[in-house]
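Fold the stuff below for me.
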Amino acid sequence: MKEPKVHVGILFEPQIEFILLNPYRINGMEISGKQVVTYNEGRILWNGRLYNELLFEPVNEATDAFELLDVTIGINFHWERKEDQRFLGSLKIIVENKKLTGINVIHVEDYLTSVISSEMSATASLELLKAHAVISRSWLLAIDNSIDNSLRHDSAAPNNAANCQLSTVNCQLKWYERDAHTRFDVCADDHCQRYQGITRASTEIVKQAIAATRGQVLTSDGKICDARFSKCCGGAFEEFQYCWEDTPHPYLRKQRDFRIFNPKTCDLSFEATRPGGGLPDLTDEQEAETWIRTSPPAFCNTTNKRILSQVLNNYDQETTDFYRWKMEYTQEELSALILKRSGIDYGQIIDLVPIARGTSGRLWKLKIVGTKRTLTIGKELEIRRTLSTSHLYSSAFIVGKEDVSPEGIPGRFILTGAGWGHGVGLCQIGAAVMGEEGYKYDAILLHYYIGASIEKLYD
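I've put the predicted structure just below:
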């Protein structure tokens, strides 16, 4: 098959400013230089005329680039900021939700070159970069196993699981999916995969990793794997159904992030006799508490700054404690935070009660008990969003209460937690350690995607 193209949503604003750094074609004309497009009563205003859609195509697809001004990165995260970004490929402008959306249309392999440089440092080991190239390609192309992404761009109906809410009087579960995007394939932020075009220069080793794995994807039961990944699993893999819809994937199963391979032979035998080699039942509250309060060995249990600098970009390195971490809130801080983030007035917070945990100890149901209201929320991302000004590192935490009043109102809450992100699929920090220890990219992939195969989809 032929290498497909991907539509990436970059910018969502009432007005978009950009610079065509080389000649671009539109409506039979060649133009370049700074351009401004503005939302105007359901249409696009450009150069004094109104349009339903604009497509700026490069004259030379391999080299021509454009620059988008004031792109927001890290949306709703603690390091959110704006920056100017450059991109290869075409620029498409559409109207969506009473704003303009700027979309980059680009070949998959060019997209991946940027993703690998955006998701982690381009100084990472070759084997880690190769592994990440395969999972990023798989995750992207698993959007539609027919691989004809052009069929999706004008779909009007989002997947209901994209922002699913199952409500009763006392329970509210939500999860957030990439299928919320209906007029482009993926967004450019952490909601999908970080993509920042050619803003961050790719090194030769990144290009080598992309070329060495060109067209390769992970498959299971004849389908491309939905290859999720997160920063740090905290020592144990989470399963898909505890974070998103209730459809378990056989390759995203529970397992300890520990040495199960011989890096030379790729022997898949578990080291069952190794002390501490087994994974406790972290759906059990007592087992989860013991696990979170200790620091068991794991690939991702590292403080090696040299390795971490290979995985984490500068703004990610603002986070220093991630394998095990602690957050503290006063009663006033927590009650105000939950009100602001959820829009629900619980009154004073009496308790945060674990109701259900996944296979990594991550909570996917949490009961918030207040003086005015009690409600069980989930899944993991909704819990993280509710208990932080941006996103709590993970939902694998236990709750401590201090300074409890005679009326039973705690004065202080202490959350002790494990990991960074949802913990499903590849653990980026664990994979970085594996690469440094001599594991090849196929061994890294088969550690995190259990029973999967690596296949070449196109040349």
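
CA only for contacts and neighbour counts going forward, please
Noted.

Tell me how far residue 282 lies from residue 396.
10 Å (C-alpha to C-alpha, to the nearest Å).

any shared contact partners between those two?
Between them, residue 282 and residue 396 share these contacting residues under C-alpha atoms under 8 Å, 6 or more residues apart in numbering: 360-361.

Settle it for me: which of the two has more neighbours?
residue 396 (32 against 23; other C-alpha atoms under 10 Å).

Chain neighbours aside, what residue packs nearest to the more buried one?
Spatial nearest neighbour of residue 396, chain neighbours left out: residue 362 (3.7 Å); criterion: C-alpha to C-alpha, 6 or more residues apart in numbering.

Isn't that neighbour up against residue 238?
Yes - using C-alpha atoms under 8 Å, residue 362 is in contact with residue 238, at 7.5 Å.

neighbour count winner among those two?
Taking other C-alpha under 10 Å, residue 362 and residue 238 do not tie; residue 362 has more neighbours (34 against 26).

May I have the residues that are in contact with that one?
So residue 362 contacts 238, 380, 394-397, 422 (C-alpha under 8 Å, 6+ apart).

Now do the buried residues in the helix or strand containing residue 136.
Element membership of residue 136 [criterion: DSSP states H and E] is helix 126-141. For helix 126-141, a neighbour-count test (16 or more other C-alpha atoms under 10 Å) marks 126-141 as buried.

before we go on, could you also do this sequence so I can check it against the first one:
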Amino acid sequence: MLKQPKIRVGIMFSPIIEFKLHGVYQHSASGRKFQGEGDFCLKNNKVELSMNGETEVCELPFELIPLDEQSAGFELLNVTIGINFHWERKENQSFKGALKIIQENEHLTAVNVLSLEDYLLSVISSEMSATSSAELLKAHSVISRSWLLAQIEKGEQINKSGSYSTCFESEGERVKWYDREDHTNFDVCADDHCQRYQGITKASTGTVKSAVESTSGLVLTYNNAICDARYSKCCGGVSELFENVWESVTHPYLTKVVDAPQPPEGYGLELQNEQDAHQWITGNPDTFCNTTDSEILSQVLNDYDMETPDFYRWKVVLSQSEIQDLLKSKVGIDVGNVLDLVPLERGVSGRIIRLRIVGSNSSFVIGKELEIRKAFSASHLYSSAFVVEKGEVKNGIPEGFHFTGAGWGHGVGLCQIGAAVMGASGYSYKEILNHYFKGADITKRY
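Coordinates of the predicted model:
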């Protein structure tokens, strides 16, 4: 059985890292002891540490380890959360474990080094509300633990192979996806790009601690391998395949799941088909994640998530000038006047995998789902499961486009809002996991 691992979490990326040490910390290299407020500053490719009125040039990496892990903690100031999302903001965050400063290109990176189970206590309270139902918290503990260990293994494999590509371009087409492989100096980041981790800033509860402790070391496995257990806020009623969002690898446990006890009546569910997709996305099918129950939603959604009430079905209207500006600024495409948006390929959830942008000067095809979401929003569209109608057409040019969409996020694996409804409805955490991860086993690894 494995020993509980230590993990490295990239927290913030800035030329200046401001911090407060609450308790005594020791420099791992020199043994010097530090306590109080200070900052690391990158100037002319040198790093200065200013603390307690004194400034010195220091060598990186610079790691500060607490002498007493139980009582000591550190605070990072002005941490950006929700990077590039519509709820982006800054906040001060507090952490347990060690603080490590490294340099990456033109910025410094603050890395938190701590045990996996301590990390999970925060993730469960950051990704969800700490007041979620016990069974949902247990289910999320298992999948968050599984995902992290799978990512560490995947990172080691990529490092050994020495090559990994997340973009394929040809004449008139770009297919790109976004995962955590660009993190080479730590295991995961602390934002939605990986999974939300806000240290002990988000208050944990006895229920969270019990959920993590009662599932300690438990992971999802398939054929004895740890599952790459993905999740998103709201699948929109049907979950998506892994290979339609990220690299072309089939994970049998990340398959199409209708998020309901039985398929909703009156809908075709071949959502790769435009007719079925249109009916599904513009409709209101009865599924687990189709809820307006404020009590359940408040368990799942943190304060800034509650700013997004229309997660199940949503609408966006873009003018011709807005859509041209977005294509230029977000994905570097200029096709002239946008004449049409044509889905070339949809996934099993109705999410568009490849989209042709037809312009007056040229046409261009983009994919996968997040690249499509980035192309039509200052942050991201909630999902790529959408249908589009043209606004008024004058001289052959639409004045704008009306998007009607379904779900929030990539839709692969567990649907957080659907799982919250299941937990509130009396399903056990094992039943929740079995619903979203078909054929996976729950295995104790440490």
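
ok, back up a step: against structure 2, where does the helix holding residue 136 of structure 1 fall?
The aligned range for helix 126-141 of structure 1 in structure 2 is 134-149, by TM-score structural alignment.

sorry, back to before: which one of the buried residues of helix 126-141 of structure 1 is nearest to residue 77 of structure 1?
residue 136 (21.4 Å; C-alpha to C-alpha).

For that closest one, list the residues it contacts.
Counted by C-alpha under 8 Å, 6+ apart, residue 136 of structure 1 has contacts 112, 115, 193, 227.

on that earlier part again, which residue in structure 2 aligns with the residue nearest to residue 396 of structure 1?
That one, residue 362 of structure 1, aligns with residue 351 by TM-score structural alignment.

repeat for residue 402 of structure 1
Checking TM-score structural alignment: residue 402 of structure 1 goes with residue 391.

Quick check: the gap between that match and residue 338 of structure 2.
Taking C-alpha to C-alpha, one finds residue 391 of structure 2 at 12 Å from residue 338 of structure 2.

related to what we said a few turns ago, quickly list what's touching both of residue 362 and residue 238 of structure 1.
residue 422.

Residue in structure 2 paired with residue 427 of structure 1?
Counting by TM-score structural alignment, residue 427 of structure 1 lines up with residue 415 in structure 2.

Give me the neighbour count for residue 353 of structure 1.
So residue 353 of structure 1, with other C-alpha under 10 Å, has 14 neighbours.

oh, I was asking about residue 273 of structure 2
Around residue 273 of structure 2 there are 15 residues (other C-alpha under 10 Å).

likewise residue 182 of structure 2?
Residues near residue 182 of structure 2, counting by other C-alpha under 10 Å: 12.

That one and residue 371 of structure 2, how far apart?
From residue 182 of structure 2 to residue 371 of structure 2 the distance is 16 Å (C-alpha to C-alpha).

ditto for residue 56 of structure 2
Residue 56 of structure 2 is 43 Å from residue 371 of structure 2, by C-alpha to C-alpha.

Ok, residue 151 of structure 2 next?
22 Å.

Those two: which is more packed in?
residue 371 (24 against 21).

can you pull the contacts of the equivalent of that one over in structure 1?
Using TM-score structural alignment, the partner of residue 371 of structure 2 in structure 1 is residue 382. Going by C-alpha under 8 Å, 6+ apart, residue 382 of structure 1 touches 173-175.

Recalculate using a threshold of 7 Å.
174-175 (C-alpha atoms under 7 Å, 6 or more residues apart in numbering).

The one helix or strand it maps to against structure 2, how far on average?
Using DSSP H and E, residue 382 of structure 1 sits in helix 380-386. Superposing on structure 2 and averaging over aligned pairs (mean C-alpha distance after the TM-score superposition for structure 1), helix 380-386 of structure 1 comes out at 0.3 Å.

with structure 2 superposed, average distance for the following helix or strand past that helix?
Later in the chain than helix 380-386 of structure 1, the nearest helix or strand by DSSP H and E is strand 397-402. Compared with structure 2 after fitting, strand 397-402 of structure 1 has a mean deviation of 0.7 Å; criterion: mean C-alpha distance after the TM-score superposition for structure 1.

any idea how far residue 39 of structure 2 is from residue 108 of structure 2?
Distance, residue 39 of structure 2 to residue 108 of structure 2, by C-alpha to C-alpha: 11 Å.

same deal with residue 307 of structure 2?
Taking C-alpha to C-alpha, one finds residue 307 of structure 2 at 31 Å from residue 108 of structure 2.

So for these two, which sits in the more crowded spot?
residue 108 (21 against 11).

where does that one fall, helix, sheet strand or coil?
Here residue 108 of structure 2 is strand, with the state taken from DSSP: H, G, I helix; E, B strand; the rest coil.

That one maps to what in structure 1?
Checking with TM-score structural alignment, residue 108 of structure 2 has residue 100 as its match.

for its match, what are its contacts?
Per C-alpha under 7 Å, 6+ apart, neighbours of residue 100 of structure 1: 12-15, 39, 93-94.

Give me the subset of those lying in strands.
12-13, 15, 39, 93-94 (DSSP state E).

Can I get the buried part of those as one PyMOL selection?
To isolate the buried members of those in PyMOL, using 16+ other C-alpha under 10 Å:
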select buried, resi 12+13+15+39+93+94
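
Looking at the ones in strands among the contacts of residue 100 of structure 1, which is nearest residue 448 of structure 1?
residue 12 (34.2 Å).

ok, that closest one touching residue 98?
No - look at residue 12 of structure 1 against residue 98 with C-alpha atoms under 7 Å: they stay out of range, at 9.7 Å.

sorry, back to before: which of the contacts of residue 100 of structure 1 sits closest to residue 415 of structure 1?
residue 12 (34.8 Å).

show me what contacts that closest one?
99-102.

Try it again at 10 Å.
By C-alpha atoms under 10 Å, 6 or more residues apart in numbering, the residues touching residue 12 of structure 1 are 71-72, 93-103.

As TSV, those with distance to residue 339 of structure 1 would be great.
Shown next, in TSV, are the contacts of residue 12 of structure 1 (distance: C-alpha to C-alpha, whole Å):
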residue	distance to residue 339 of structure 1
71	29
72	26
93	36
94	35
95	33
96	29
97	26
98	28
99	28
100	31
101	31
102	33
103	35
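
Are any of these buried, and if so which?
For these, buried by 16+ other C-alpha under 10 Å: 71-72, 93-95, 99-103.

relative to helix 126-141, how tilted is the helix or strand hosting residue 10 of structure 1?
For residue 10 of structure 1, the host element (DSSP H and E) is strand 5-13. Here strand 5-13 of structure 1 runs at an angle of 80 degrees relative to helix 126-141 (axes from the mean of the first three to the mean of the last three C-alpha atoms, to 10 degrees).

Okay then, goodbye and thanks.
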